[in-house]
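**Student:** Provided below are the primary sequence and the corresponding predicted coordinates.
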Amino acid sequence: MKYLLLILVLALVFFVLGLKRARPSRPEPGPKREAPKAPAAGAQDIVACAECGLHVPLADALPGLGGHFCSAAHRHAFEARSRS
């Protein structure tokens, strides 16, 4: 009976030592969070034409008194209507 108790105590010691080896002493750092990405280099702001509502890139839009326009004809028509 005492040998059985000795075997159980030794098994318990080896079990506890095995758990300590399997578990790291310090927690590993988690994955780092990446900073939000900036818009792609090709991304542009889009504006609507004040005359017809067509969406055009801001770089291609023509500025006018009433906002942005898709063409010179629409800018002229809008400004002519607003003057009268």
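**Tutor:** On my side now, so go ahead.
**Student:** When you work out contacts or count neighbours from here on, use the C-alpha atoms and nothing else.
**Tutor:** Will do.
**Student:** ok, longest helix in the chain?
**Tutor:** The helix that spans the most residues within the chain, counting by DSSP state H, is helix 2-22.
**Student:** continuing past that helix, what's the next helix or strand?
**Tutor:** For helix 2-22, the following helix or strand on the C-terminal side (DSSP states H and E) is strand 46-48.
**Student:** Mind giving me the packing neighbours of that following strand?
**Tutor:** strand 55-57, strand 67-69 (3 or more CA pairs under 8 Å, 6 or more residues apart in numbering; DSSP states H and E).
**Student:** Below is an additional structure, to be compared with the one above:
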Amino acid sequence: MGLFRILFWVALIVVAIWLWRRLKRPAPAKRGPGPAAMVRCASCGVHVPQDHALKAGDRWYCSQRHLEQDKANGGH
């Protein structure tokens, strides 16, 4: 009966330490949305996120200036 008591208390202490360490560990960082789709500016070649780019026909531009500049040069 004495050996059973010792094993019980050792097991209880091991479980308590395991739980304490697990609760003390910082939570994993939450991940945001995945990487944004990138497109290449038809004027300068810079890659920009698609949601920030401007589209004219099938061509993408990094800024309004480049879109207008490309239209003036007959690019579109």
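**Tutor:** Yes, it's here. Not measured: the values here are computed from a predicted model.
**Student:** follow-up on the earlier one: same for the longest helix of structure 1, what does it pack against?
**Tutor:** Of the remaining helices and strands, none touches helix 2-22 of structure 1 by 3+ CA pairs under 8 Å, 6+ apart.
**Student:** Can you mark which positions in it are buried?
**Tutor:** Across helix 2-22 of structure 1, burial judged by 16 or more other CA atoms under 10 Å covers no residue at all.
**Student:** Check the offset of that helix from the chain's centre.
**Tutor:** 50 Å (CA atoms, centre = their mean, to the nearest Å).
**Student:** Residues touching that helix, excluding its own?
**Tutor:** Where contact means CA atoms under 8 Å, 6 or more residues apart in numbering, no residue beyond helix 2-22 of structure 1 reaches it.
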